[in-house]
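Quick one, fold the following:
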Amino acid sequence: MSGHFITFEGGEGAGKTSVLHSLNSKLQDLGYDVLATREPGGIEIAEQIRNIVLDTKDTKIEERTEALLYAAARRQHLVEKVLPALEQGKIVLCDRFVDSSLAYQGHARGLGMDEVFAINQFAVQDAMPDLTLFFDIDPKKGLARIKANKDRERNRLDLEKFHFHEKVYEAYHILMKRFADRMQMINADQTMEAVEKEAMDRILSYLQKSE
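Now for the predicted structure:
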């Protein structure tokens, strides 16, 4: 594959989605061929699964069922959208990928990171990101942002107790050490302009080294 697979990760309210869309436009302005997408979702089948796993009414979804649904959505999105774009040489910016499942289902839900990683290895085979940006912000501040943002879609994860979000945050720091070769931390507790600049600098640095 000649493209570049860059994923954006973080807890609720980290601002990664807003930054992703902004950097998508800025990279295109610089002449890069970029595709922005998200998980779960990005294509019709995966968006349907997204509606199931994030619907606030679907509170009965069992933990392993949830992990499997995310992996299923990931597989379809990968083969239908991400891999073809990478083969065309595009830069793919993806809002969440495998690390989200490891953090949310593996660690915060208590299923085990290794167990959830095994499910996802079956789903993605060897298609892991080239670069992952982790948007780091204290869960209390992230959740406060969500509460203040009336335009953000509410999802099932917003119903979780604070301890769950603490576990997610803890998980990402474990993953930062586990995947130190591809994961880089972005300080998300600053102005949007500063966060965007830091993220853009990391991406451009990676792209320049890859040339």
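
C-alpha from now on. contacts and neighbour counts both.
Noted.

Give the buried residues for the host helix or strand of residue 205.
Secondary structure assignment for residue 205, by DSSP states H and E: helix 192-210. Within helix 192-210, the residues scored as buried using 16 or more other Cα atoms under 10 Å are 195-196, 199-200, 202-203, 206.

Which elements pack onto that helix?
Counting contacts by 3 or more Cα pairs under 8 Å, 6 or more residues apart in numbering; DSSP states H and E, helix 192-210 packs against helix 16-29, strand 183-187.

what's the most buried one of the ones you listed?
strand 183-187 (a mean of 20; mean count of other Cα atoms under 10 Å).

and for comparison, fold this next one:
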Amino acid sequence: MSLFITFEGPEGSGKSTQARYLKDYLQQAGYPVILTREPGGTPISDAVRRLVLDGQWTAMEPTTETLLFAAARAQLVGEVILPYLKLGGIVLCDRYADSTFAHQGYGLGRNLTELREITRFATGGLQPDLTFFLDLPVEQGLQRKRKQRDDFRESSQLALPLPHLPQPSPSQNEHWNRLDAREIAYHERVRSGYLEMIAADPQRWQVFDAGIERESLTEQLLLAVQPHLTTIKTLS
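Prediction:
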């Protein structure tokens, strides 16, 4: 048996951090586990990530954005996720198809039926076994992201640039991208969309308060994953 767990949530909810903590815990416990992310996770998907999230592309059409995310996802599923699941491992993914429904569907108003067809084509119908939703009020999450952005800029200014290496532009800041910069109303629609999806499929989703202490949230996630590990063989 294998296990496919995805992390979703508003911007700044701490998904990436908690996914790393869970990966480290499972690895130390002897489970075969990998952590990947969307968009990204392969050289091709990472190239798409740089394109689709770069802040300079303000004129990108919603359809273009949707198809780029789907292309990155198709490569990640085919190259990384499916092969590891077939080996009986645990795959943790920082965002997956639900992000498309939330952002391009509810956020940008794209037709959800069309998005489901595109997603099914890109993933071969692969669904997560479990999705952890780290919930946080939109403004609180964006405040966290702004702080990360500002800290990044400050540290970049303090660092001495190496002349033989290309220097990242502000639009390539991993802590603040083209989607982060959208208006509050967009992010509110995204969060509302997530809550609708959770209500429609409560068996798959587990909701956590991302506003609590980081250590407490980690403990809750570790407890939540335990019942799903009974069919996974450890490496030892």
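
and the nearest residue to residue 139 of structure 2 once chain neighbours are set aside, how many neighbours?
Nearest residue to residue 139 of structure 2, sequence neighbours excluded (Cα to Cα, 6 or more residues apart in numbering): residue 184, at 7.6 Å. Close neighbours of residue 184 of structure 2, defined as other Cα atoms under 10 Å, add up to 13.

And the strands in structure 1?
4-10, 34-38, 91-95, 131-136, 183-187 (DSSP state E).

can you list contacts of the longest one?
In this case it means strand 4-10 of structure 1. Under the criterion Cα atoms under 8 Å, 6 or more residues apart in numbering, residues 16-17, 20, 86, 89-97, 99-100, 128-136, 169, 172 lie in contact with strand 4-10 of structure 1.

Output the residue interval of structure 2 matched by it.
The alignment of strand 4-10 of structure 1 onto structure 2 (TM-score structural alignment) spans residues 3-9.

just how off-centre is that stretch within its chain?
The chain centroid and the centroid of stretch 3-9 of structure 2 are separated by 8 Å under Cα atoms, centre = their mean, to the nearest Å.

returning to what we had before: list the superposition-based mean deviation of the helix holding residue 205 of structure 1 with respect to structure 2.
Taken over the aligned residues, the distance from helix 192-210 of structure 1 to structure 2 averages 2.0 Å (mean Cα distance after the TM-score superposition for structure 1).

what about that helix, distance to the chain center?
The answer for helix 192-210 of structure 1 is 17 Å, by Cα atoms, centre = their mean.

got it, and stretch 99-110 of structure 2?
Centre to centre, stretch against its chain (Cα atoms, centre = their mean), the figure for stretch 99-110 of structure 2 is 14 Å.

Next: stretch 49-63 of structure 1.
18 Å.

hang on, the earlier thing: now distance to residue 104 of structure 1 too, for the buried residues of helix 192-210 of structure 1, in CSV please.
Below are the buried residues of helix 192-210 of structure 1 laid out as CSV (distance: Cα to Cα, whole Å):
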residue, distance to residue 104 of structure 1
195, 23
196, 25
199, 23
200, 26
202, 25
203, 25
206, 27
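
what separates stretch 63-72 of structure 1 from the chain centre, distance-wise?
On Cα atoms, centre = their mean, the centre of stretch 63-72 of structure 1 falls 16 Å from the chain's centre.

And it against structure 2, how far off on average?
Mean for stretch 63-72 of structure 1 is 0.7 Å (mean Cα distance after the TM-score superposition for structure 1).

Columns distance to residue 10 of structure 1 on top of the helices and strands packed on helix 192-210 of structure 1, output as JSON lines?
Formatted as JSON lines, those follow (distance: least, Cα to Cα, whole Å):
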{"stretch": "helix 16-29", "distance to residue 10 of structure 1": "7"}
{"stretch": "strand 183-187", "distance to residue 10 of structure 1": "10"}
